[in-house]
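Q: sharing a model prediction with you, sequence too.
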Amino acid sequence: MVQSLFEELGGKYERQGDYLIPCLTVPAEEEQAIGIWGQRHLDYLKQYRKVTYTNLLTSGRLNAYLADINRQAQERFERLIEGMKQAQGITEQLKAENALEWTGCLNNIRACAREIVEKEIIFA
């Protein structure tokens, strides 16, 4: 009997009823923590970049890729916040004098930084 390409490459089949089903497995990958940025990018890949998601998943690199995206996004987010705080003069002195104004300014900065990170890294 002629072997299929799958069998020539070392693949095996298992019989289920009258059918031969190939025994497929996904390569094991190292488990890494994926934060909120990685989760958002994962959702984006699943919804809009299905081929990329499938390629990363089947090659066993998805978790490492998402952990790297999460790290990059978090670093960019923190740098943006610090830069915007300095540019707008948001200091600890303002926090001590007027906590409500400081909170409003910081929330505005965080929202702006979140949008930038999502546009540059998460949804790119």
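A: Right, received. Where do you want to start? Everything numeric in this text was worked out from a predicted model, so none of it was measured.

Q: going forward, measure contacts and count neighbours with C-alpha atoms only.
A: Will do.

Q: could you point out which element follows the longest helix seen in the chain?
A: The longest helix of the chain (DSSP state H) is helix 62-88. Following helix 62-88 in sequence order, the next helix or strand is helix 92-97 (DSSP states H and E).

Q: in the helix or strand following that following helix, what's buried?
A: Using DSSP H and E, the helix or strand that follows helix 92-97 in sequence is helix 99-117. The neighbour-count check on helix 99-117 (16 or more other C-alpha atoms under 10 Å) flags Trp102, Cys105, Leu106, Ile109, Arg110, Ala113, Arg114, Ile116, Val117 as buried.

Q: shouldn't Ala33 be in contact with Ala67?
A: Yes - because the distance of 6.5 Å satisfies C-alpha atoms under 8 Å, Ala33 is recorded as touching Ala67.

Q: second one coming, line it up with the first:
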Amino acid sequence: MAKSLFEELGGRYERQGDYLIPCLTVPSEEEQPIGTWGQRHLDYLKQYRKVTYTNLLTSGKLNAYLADIDKQAQERFERLIEGMKQAQGITERLKEENALEWLGRMNNIRACAREIVNEEIIYT
């Protein structure tokens, strides 16, 4: 019997009852930690960008891609918070004098920065 193209390229089949099923494997990749931002982007890819998700997964580049997105998003988030703190004049002195006002303003800044990072990096 003539070899199929799959067999010529080094693939092999496994018999399952009356059927020959190709033995497919995903290339291994180095495991890197993925934080909250990377997990959010992963959920977005699975739900709205299925082709991109499948391509990254089957090429073995998904973990590295998500780790990079997570790093970019975290750095952008921290830069935004620092910039907004300076623009609004939020200092450690305010924290000492009126902790509740400082907390409320910081929560507002974090929420704004989170929305910006989601819009610019996570959901694109």
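A: Arrived safely. Here the structure is a predicted model, which means the values were calculated and not measured.

Q: just give the TM-score of the two.
A: Remark: TM-score between the superposed chains equals 0.99 [TM-score structural alignment, normalised by the length of structure 1]; 124 aligned residues with a C-alpha RMSD of 0.5 Å.

Q: ok, back up a step: looking at Ala33 and Ala67 of structure 1, which one has more neighbours?
A: Counting neighbours by other C-alpha atoms under 10 Å for Ala33 of structure 1 and for Ala67 shows that Ala67 has the greater number, 19 against 11.

Q: OK, contacts around that one?
A: Listed by C-alpha atoms under 8 Å, 6 or more residues apart in numbering, the contact set of Ala67 of structure 1 reads Gln32, Ala33, Ile34, Gly35, Gly38.

Q: what's the first one aligned with over in structure 2?
A: This means Gln32 of structure 1. In structure 2, the residue matched to Gln32 of structure 1 (TM-score structural alignment) is Gln32.

Q: rewinding a little: with distance to Ser4 of structure 1 added, can I get the buried residues of helix 99-117 of structure 1 in TSV?
A: Shown next, in TSV, are those (distance: C-alpha to C-alpha, whole Å):
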residue	distance to Ser4 of structure 1
Trp102	68
Cys105	65
Leu106	62
Ile109	59
Arg110	56
Ala113	53
Arg114	51
Ile116	50
Val117	47
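
Q: which one among those gets closest to Gln47 of structure 1?
A: Val117 (18.8 Å; C-alpha to C-alpha).

Q: the closest one: what's it in contact with?
A: Each residue near Val117 of structure 1 by C-alpha under 8 Å, 6+ apart is listed here: Ala73, Arg76, Phe77.

Q: repeat for Lys85 of structure 2
A: Taking C-alpha under 8 Å, 6+ apart as the criterion, Lys85 of structure 2 is in contact with Thr91, Met106, Ile109.

Q: same check on Ile81 of structure 1?
A: So Ile81 of structure 1 contacts Ile109, Arg110, Ala113 (C-alpha under 8 Å, 6+ apart).

Q: closest to Gly60 of structure 1 among the residues you listed?
A: For those, the closest approach to Gly60 of structure 1 (C-alpha to C-alpha) belongs to Ala113, at 31.3 Å.

Q: now Gly104 of structure 2: how far from Ala87 of structure 2?
A: 16 Å (C-alpha to C-alpha, to the nearest Å).
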